[in-house]
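Chemist: Build me a model:
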Amino acid sequence: MRDETGAIRDGRPGRRLTWPWFLVIVVVYAGIIQGLGLLTGVDTSSSDSAFPTTESLVRNALIPIGASIVFAAAVVTRLGWWGEVLHDRAPVRRWVRWVPASMLAVALLGLNYGHLGDQSVSLVACLLLLGLFVGVGEELMFRGIGVQVFRRAGLTEGKVALFSSLVFGLVHLSNAIGAGAQAILQALIVSTSGYFFYLCLRVGGVILLPMLVHGLWDTSLFSNLVGDEPQASAGMALIIVLQAVLIIVLLVRRRSIEPDAEKAPA
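Modeler: As a prediction, this is how the structure comes out:
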């Protein structure tokens, strides 16, 4: 039942958002990033680097992603969900703490420090800001709004994790237009990362932890792609290995993520 303000009266604060409308919001979110990228971006096709200059990083990434953060924040504000989006109250077993801990450690080890040392201060500063923007924007949309949408639909936590991660992966297909079958593989890999970030949310109890892990994880990946001559580091192998290990561990232990019923909060 709704009151005059449109808020739902099921004990949860804020307005109602069904999952089909969430998908519409995600399409708009992706459209903002892609559309602004086309409007403000600079052509880097002549370079092997994703971001050969500070200008290309700002115009091709920071401006579009910054706008998407404003959009996501406006959606949360309109829904009145800030309390539930910022704070998560679904605990997990202690072993799951190794997910964010290992991801943070490997992201720090995997940073291409040598390559970044050869870049300008402005480019490195903008790269760090890009990692922050990606972490804040994508977590706000998918582990913030997305998780709440599927929870309010009455799904189990397993399905909440699955569907929010799948949507997270699918939206990245827009970043790989023209990549063919490789785009599908990328979406699957990104979906698994989304599941890891979901677990970070559960472990930390606040959305700031997945924002931090996600931002640092992507910064580590991006550190190989900046400058005139992109250069992969040995640290990339650590990231790939950890991704594979976490997938295997979570496949084996997926049924032991939830806390014991008698220990779960009422």
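
Chemist: going forward, measure contacts between C-alpha atoms and count neighbours the same way
Modeler: Will do.

Chemist: Tell me where the stretch 101-250 of the chain has helices.
Modeler: For the stretch 101-250 of the chain, the helices defined by DSSP state H, counting those that start in this stretch cover 113-117, 121-138, 147-152, 157-171, 181-204, 208-222, 235-253.

Chemist: Report the buried residues of the shortest one.
Modeler: Which is helix 113-117. Across helix 113-117, burial judged by 16 or more other C-alpha atoms under 10 Å covers 115, 116.

Chemist: ok, now the last one?
Modeler: For helix 235-253, the buried set under the neighbour-count rule, 16+ other C-alpha under 10 Å, comprises 235, 236, 238, 239, 242, 243, 246, 247, 250.

Chemist: For residue 91, give me its contacts.
Modeler: 202, 203, 205, 258, 259, 264 (C-alpha atoms under 8 Å, 6 or more residues apart in numbering).

Chemist: try 10 Å this time
Modeler: 199, 201, 202, 203, 204, 205, 257, 258, 259, 263, 264, 265 (C-alpha atoms under 10 Å, 6 or more residues apart in numbering).

Chemist: What is the nearest of those residues to residue 13?
Modeler: residue 205 (18.2 Å; C-alpha to C-alpha).

Chemist: who's in contact with the closest residue to that closest one other than its chain neighbours?
Modeler: Nearest residue to residue 205 in three dimensions, chain neighbours excluded: residue 88, at 4.5 Å (C-alpha to C-alpha, 6 or more residues apart in numbering). Contacts for residue 88 (C-alpha under 10 Å, 6+ apart) come out as 143, 144, 147, 148, 201, 202, 203, 204, 205, 206, 207.

Chemist: structure for this one too, so we can compare:
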Amino acid sequence: MNVKPNWQVAILVFVAYNLIVFATWYATGADYTTLSAANNIASHIVLPLLLGAIFLFVVLSFLGWWRPVMREETHGAPKWMMWVLLVIAAGFIGLNLASTNWSAITATHLLFLVAAGVLVGFNEEALTRGILIVGCRGSTNSEVFVWLFSSVLFGLMHLPNTLFGMPFAGGVAQVFFAATAGTGFYILRRASGTLLVPMAVHGLWDFATFSHGASGAPLNFSATPFQFAMYVVSIVLVVIVFRKREPART
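Modeler: Predicted structure coming up:
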């Protein structure tokens, strides 16, 4: 590694990434309520995320953190936890995709939706379950603090949505639910041993959400139980993980 992991560097990268995304939103006049619409998705989702992805790629290469960001080598969790979360996520993703009005989505729009899902999965996981975790682990031996640090900041990065059209109460709720979902992605990282799994789940989750909303389909209440199951089960699993003795740090 070119730079020793520490929380200060991680925070600087976190702040810089969010400045890139939200400055691009401001420059393009983004409205949170219509981000995934056909005439907005390229400039309001794909462009800021692409700029953010380039930034993260350069930063990770400069820091030399690619290996610890992408691989979980010292903090395992039982594999069954991964499969529990994958089944719940598959229920939410599958039901949303099944109820999407695909006839209302053009081929070009679909291409941008796929790009948005891939970029969200890579960017937000590389930043929060990658750089924040690696940086924080370089500054503390408390894995509980590492989990809280990464999950809370993941939630807070959604708060600026309230400046772009999301009601404040909804934004506060989104911060809480995102932090809770971040706990699930944290467990997926630990149980799978790689950041690729939470990247894939996160990307598919947002792709299904973006596509369903962009198609104009009515709210799919059948997917709601899976969404909230993800939140509740994630908290239960993280409590189970921390109640057990952690493996020695190497």
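
Chemist: TM-score of the superposition?
Modeler: TM-score for the superposed chains, counting by TM-score structural alignment, normalised by the length of structure 2: 0.86, backed by 246 aligned residues with a C-alpha RMSD of 2.5 Å.

Chemist: re the thing from before, can you redo the buried residues of helix 235-253 of structure 1 as CSV with distance to residue 129 of structure 1?
Modeler: What follows is the buried residues of helix 235-253 of structure 1, written out as CSV (distance: C-alpha to C-alpha, whole Å):
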residue, distance to residue 129 of structure 1
235, 21
236, 21
238, 23
239, 21
242, 24
243, 24
246, 27
247, 29
250, 31
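
Chemist: Aligned against structure 2, show me the partner of residue 39 of structure 1.
Modeler: Mapped onto structure 2 by TM-score structural alignment, residue 39 of structure 1 lines up with residue 27.

Chemist: Excluding covalently adjacent residues, which one is nearest to residue 59 of structure 1?
Modeler: Residue 59 of structure 1 sits nearest to residue 41 (C-alpha to C-alpha, 6+ apart), 4.8 Å away.

Chemist: And for residue 109 of structure 1?
Modeler: Nearest non-adjacent residue to residue 109 of structure 1, counting by C-alpha to C-alpha, 6+ apart: residue 235, 6.3 Å away.

Chemist: Was I right to think the one you found contacts residue 114?
Modeler: No - judged on C-alpha atoms under 10 Å, residue 235 of structure 1 makes no contact with residue 114 at a distance of 11.1 Å.

Chemist: Now the common contact residues for those two.
Modeler: Common neighbours of residue 235 of structure 1 and residue 114 (C-alpha under 10 Å, 6+ apart) are residue 224.

Chemist: returning to what we had before: just say which of the helices of the stretch 101-250 of structure 1 is most tucked in.
Modeler: Per residue and on average, the most neighbours among the helices of the stretch 101-250 of structure 1 fall to helix 208-222, with a mean of 23 (mean count of other C-alpha atoms under 10 Å).

Chemist: Could you tell me where that one falls in structure 2?
Modeler: Using TM-score structural alignment, helix 208-222 of structure 1 pairs with 196-210 in structure 2.

Chemist: The matching stretch vs structure 1, average distance?
Modeler: Its aligned residues in structure 1 lie a mean 1.1 Å from stretch 196-210 of structure 2 after superposition (mean C-alpha distance after the TM-score superposition for structure 1).

Chemist: measure the equivalent of residue 7 of structure 2 over in structure 1 to residue 88 of structure 1 for me?
Modeler: By TM-score structural alignment, residue 7 of structure 2 lines up with residue 19 in structure 1. Distance of residue 19 of structure 1 to residue 88 of structure 1, computed by C-alpha to C-alpha, to the nearest Å: 19 Å.

Chemist: Same question for residue 245 of structure 1.
Modeler: Applying C-alpha to C-alpha, the value for residue 245 of structure 1 to residue 88 of structure 1 is 26 Å.

Chemist: got it, and residue 174 of structure 1?
Modeler: In terms of C-alpha to C-alpha, residue 174 of structure 1 sits 29 Å off from residue 88 of structure 1.

Chemist: Residue 70 of structure 1 now?
Modeler: On the measure of C-alpha to C-alpha, residue 70 of structure 1 and residue 88 of structure 1 end up 22 Å apart.

Chemist: Over to residue 17 of structure 1?
Modeler: Residue 17 of structure 1 is 18 Å from residue 88 of structure 1, by C-alpha to C-alpha.

Chemist: Kindly report the same for residue 143 of structure 1.
Modeler: For residue 143 of structure 1, the distance to residue 88 of structure 1 - C-alpha to C-alpha - is 10 Å.

Chemist: Mutual contacts of those two, please.
Modeler: In contact with both residue 143 of structure 1 and residue 88: 201, 202, 207, using C-alpha under 10 Å, 6+ apart.

Chemist: Please verify my assumption that the last one contacts residue 147.
Modeler: No - under the criterion of C-alpha under 10 Å, residue 207 of structure 1 makes no contact with residue 147, lying 11.0 Å away.
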